[in-house]
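**Student:** Quick one, what's the 3D model for this:
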Amino acid sequence: MNRLYHFPLSPFSRKVRLTLAEKKIEVELVEERYWEQSQEFLRRNPAGKVPILRMDGRFLPDSLAICEYLEETVPDPALLPGKAEARHEVRRLVAWFDGKFNDEVTSKLLGERVFRKLMSTGYPDSTRVKEGAKAIKFHLDYMAWLLEQRRWLAGDVMTLADFAAASHLSCLDYISDVDWDRSEAVRDWYAKIKSRPAFRSLLADQVSGFPPSRQYADLDF
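**Tutor:** I've put the predicted structure just below:
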């Protein structure tokens, strides 16, 4: 059995989970408190990060590298388009959400509200929370601008870019930190991707001490 070492509110783990589910690859989920940096965990990935996929007898770290590996080994359904220009746009947006969005929004909202308590590193930094709450407005507006021109974030078909964005937003929606009324286009996009069978396991996630928001698992949010 394939095995994914993950944490439920890790957007990077969620991107891989969505990719696995969309490609109908069965996997056993193993929750990993990666911040504890156990020796066994570090043997699997010296970088000390989740996710790690155990597949084909190997430990595969790094969310984007895992998704690219799955795309190459299980190409159907495709999550990267065929043309080089279109593939670049997908990769650009994946980097945007896993880099810029994560640094400016996820790490500040989820990091301060949830992970500080989980990791026992003190109280939330209100300045960082305010910065994250301000930055998410810019990112939602950028997504709205993209979706005014396209059916999905990177073009006319759903791609890994949509999974990257939805992974971060779903983590934030878990703690009710997304203003879905800001953009009808973004709300409709999220409702569409949230309704996919691949999303079902994410909507069942529970983190001890942090109950999900009222609308988190509601498809008609």
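**Student:** use CA for all of it now, contacts and neighbours both
**Tutor:** Will do.
**Student:** could you pull out the strands for this structure?
**Tutor:** Remark: strands assigned in the chain by DSSP state E are 3-6, 28-31, 52-55, 58-61.
**Student:** tell me which residues of the last one are tucked away?
**Tutor:** Right, strand 58-61. Residues of strand 58-61 classed as buried by neighbour count (16 or more other C-alpha atoms under 10 Å): 59, 60, 61.
**Student:** which of those residues lies closest to residue 142?
**Tutor:** Top of the list for closeness to residue 142, among these and by C-alpha to C-alpha, is residue 61 at 29.9 Å.
**Student:** Surely that closest one is in contact with residue 53?
**Tutor:** Yes - between residue 61 and residue 53 there is a contact under C-alpha atoms under 8 Å: 6.4 Å.
**Student:** Need the buried residues of strand 58-61 in a markdown table (columns: distance to residue 43).
**Tutor:** Output for the buried residues of strand 58-61, formatted as a markdown table (distance: C-alpha to C-alpha, whole Å):
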| residue | distance to residue 43 |
| --- | --- |
| 59 | 10 |
| 60 | 12 |
| 61 | 11 |
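**Student:** any idea which of the residues you listed is the one closest to residue 13?
**Tutor:** residue 61 (10.4 Å).
**Student:** Sequence B follows; please return its structure for comparison with A:
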Amino acid sequence: KLKQSYEYEISFKGLSSSENIWLPRDELIKRGFEKKVLEVDTREAQRLGLLRPLVRREIEKHFADFGLEAEFVSHNTMRGLSGGQKVKIVLGAATWRRPHVICLDEPTNYLDRESLAALIEALKKFEGGVLVITHNRDFSESLCTEVWAMHDGHLEPSGHNWVEGQGSGPRIEKKDGTEEDQYDAMGNKIDAKKNKKLTSSESRKLKKERMARKKRGEDVTDDEL
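**Tutor:** A predicted model of the protein is given here:
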């Protein structure tokens, strides 16, 4: 490592390692090896991230940020933990290497109200990107400023802040004649059947048919009349 840059070890095919030389980063880029330099930088960054020391004190402190006490971290097996505690273990393990982006699939499962509030607060303070898949509307409204919904192969951008006109950017207007799809707790789409509004002539025609059925002695309910 130089004062303002880095040096890279260069090896040559057919020569021993004693013939290796070191060149500065800028020199290698000038010679057209920028792609190789970036590959080495990426591997080094990944290696440094993977080598975070597994020190008990650091581990307990890390999981304490997720509301998990030290006794559950160091003196318990996974079998003895509750569903909510297991979720905290998974979240803590996923963030142990300090990732730039976190992808969470239904992170609110098994969490009590206090743990859910702590998770929301922690994600708000997280400086990286967060991608959340959830059917918990309260969770998404408390955390997400923008929502990208996929419906029938079409991506529909929206957001609680944008829809309510509270965002700083342009407001995303809802298309006329469209309604938001409804989903049950399992994520299944609820198909709401809409009653077609009849014209006045169609209403009169149906009324005549019902009256004729009544004269013939057929059962006709009051609602039909």
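**Student:** Just give the TM-score of the two.
**Tutor:** Overlay of the two chains. TM-score (TM-score structural alignment, normalised by the length of the first structure): 0.23; 77 aligned residues with a C-alpha RMSD of 4.9 Å.
**Student:** So for residue 189 of the first structure, which of the strands of the first structure sits nearest?
**Tutor:** With respect to residue 189 of the first structure, and counting by C-alpha to C-alpha, the nearest of the strands of the first structure is strand 3-6 at 25.6 Å.
**Student:** Now do the buried residues in the helix or strand containing residue 206 of the second structure.
**Tutor:** Taking DSSP states H and E as the criterion, residue 206 of the second structure maps to helix 200-215. If you call a residue buried by 16+ other C-alpha under 10 Å, then helix 200-215 of the second structure has these buried ones: residue 210.
**Student:** what packs against it?
**Tutor:** Using 3 or more C-alpha pairs under 8 Å, 6 or more residues apart in numbering; DSSP states H and E as the contact test, no helix or strand touches helix 200-215 of the second structure.
**Student:** Could you find the closest non-adjacent residue to residue 93 of the first structure?
**Tutor:** Spatial nearest neighbour of residue 93 of the first structure, excluding adjacent residues (C-alpha to C-alpha, 6 or more residues apart in numbering): residue 161 at 5.6 Å.
**Student:** on that earlier part again, can you put the strands of the first structure in JSON lines and add distance to residue 145 of the first structure?
**Tutor:** Formatted as JSON lines, the strands of the first structure follow (distance: least, C-alpha to C-alpha, whole Å):
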{"stretch": "strand 3-6", "distance to residue 145 of the first structure": "32"}
{"stretch": "strand 28-31", "distance to residue 145 of the first structure": "36"}
{"stretch": "strand 52-55", "distance to residue 145 of the first structure": "34"}
{"stretch": "strand 58-61", "distance to residue 145 of the first structure": "33"}
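**Student:** Looking at these, which is nearest to residue 107 of the first structure?
**Tutor:** Closest approach to residue 107 of the first structure among the strands of the first structure (C-alpha to C-alpha): strand 3-6, 17.0 Å.
**Student:** which parts of the longest helix along the first structure are buried?
**Tutor:** Under DSSP state H, the helix in the first structure containing the largest number of residues is helix 126-149. For helix 126-149 of the first structure, the buried set under the neighbour-count rule, 16+ other C-alpha under 10 Å, comprises 128-129, 132-133, 135-137, 139-140, 143-144, 146-147.
**Student:** and what of stretch 14-23 of the first structure?
**Tutor:** Buried residues in stretch 14-23 of the first structure, defined by neighbour count with 16+ other C-alpha under 10 Å: 14, 15, 16, 17, 18, 19, 20, 21, 22, 23.
**Student:** Settle this for me: the first one is touching residue 162, isn't it.
**Tutor:** No - in this structure, residue 14 of the first structure is not within contact of residue 162 by C-alpha under 8 Å, at 11.9 Å.
**Student:** thinking again about what came up before, mind checking which of the strands of the first structure is nearest residue 184 of the first structure?
**Tutor:** Closest approach to residue 184 of the first structure among the strands of the first structure is made by strand 3-6 (31.7 Å; C-alpha to C-alpha).
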